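Novice: fold the following for me, if possible:
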Amino acid sequence: MVNNGAPRWETAILDGGPADGMRVRVADRPSVLQVNRPCAIEDPQDGVRDPREGVHVAALHIYRRDLKVKSEPLRYGFDGVSP
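Specialist: Below you'll find the predicted structure:
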């Protein structure tokens, strides 16, 4: 849904999962949203510097658009079996 070449922004609500109830703005009604939550990385027990320093780990959560909802706020439901 493009309006004169500019993206159309709409409000959406996330249902279920770790972002339940969160309101977001989406452009052009994407079919899937990705939510990331950072994971803590533990320090090595032996005090040796980890060669993966600078690596970040995040839990990935997928939300799929409810195609029955045609007007704002759009709704995205948590997909617990994805990816």
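
Novice: going forward, measure contacts between C-alpha atoms and count neighbours the same way
Specialist: Noted.

Novice: would you check that residue 26 makes contact with residue 12?
Specialist: Yes. Between residue 26 and residue 12 there is a contact under Cα atoms under 8 Å: 6.8 Å.

Novice: got any residues that touch both of the two?
Specialist: The overlap between the contact sets of residue 26 and residue 12 (Cα atoms under 8 Å, 6 or more residues apart in numbering) is empty.

Novice: and those two? which has more neighbours close in?
Specialist: Using other Cα atoms under 10 Å as the criterion, residue 26 and residue 12 rank with residue 12 on top: 20 against 15.

Novice: to compare against the first, here's the next sequence to fold:
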Amino acid sequence: MVKFTALYFGPVKEALGKDREEISIDGQVTVQGFKQWLGYRDSQIANILGSSAMCINLEYVDDEDEIHDRDEVGIIPPVSSG
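Specialist: Sure thing, here's the model as predicted:
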């Protein structure tokens, strides 16, 4: 089981009503696997996850990267300026 902290920003934070939570997922998990898991659990953010940047412990990562115990995983939605 992998236990880590998920950090939420922008519209993901607003939709979920929280800025962080502790996550536990059985087995090994990649960034893509976490995005799929979260999108299935909270379908209102599924479309945002596909275009969001992801970071682990303050470093941007790819979908294939693994999440490990005690990592901090940030979901950073697209930002627009006007």
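
Novice: any chance you could compute the TM-score here?
Specialist: TM-score for the superposed chains, counting by TM-score structural alignment, normalised by the length of the second structure: 0.43, backed by 54 aligned residues with a Cα RMSD of 3.2 Å.

Novice: residue 12 of the second structure: neighbouring residues, count only.
Specialist: 22.

Novice: the host helix or strand of it: which residues count as buried?
Specialist: Take DSSP states H and E as the rule and residue 12 of the second structure turns out to sit in helix 10-16. For helix 10-16 of the second structure, the buried set under the neighbour-count rule, 16 or more other Cα atoms under 10 Å, comprises 12-13.

Novice: please, where are all the strands along the second structure?
Specialist: With DSSP state E as the criterion, the second structure has strands at 2-8, 20-25, 29-30, 53-56, 59-60, 66-67, 72-76.

Novice: adding mean neighbour count and distance to residue 39 of the second structure, write those strands out as CSV.
Specialist: Formatted as CSV, the strands of the second structure follow (neighbours: other Cα atoms under 10 Å; distance: least, Cα to Cα, whole Å):
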stretch, mean neighbour count, distance to residue 39 of the second structure
strand 2-8, 18, 13
strand 20-25, 13, 14
strand 29-30, 16, 14
strand 53-56, 20, 14
strand 59-60, 12, 20
strand 66-67, 18, 17
strand 72-76, 22, 12
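
Novice: so for residue 40 of the second structure, which of these sits nearest?
Specialist: Closest to residue 40 of the second structure of the strands of the second structure, according to Cα to Cα: strand 20-25, at 13.4 Å.

Novice: quick one: contacts of the closest one?
Specialist: By Cα under 8 Å, 6+ apart, the list of residues contacting strand 20-25 of the second structure from outside reads 1-8.

Novice: okay, angle between it and strand 72-76 too, please.
Specialist: Between the axes of strand 20-25 of the second structure and strand 72-76, defined by axes from the mean of the first three to the mean of the last three Cα atoms, to 10 degrees, the angle is 110 degrees.
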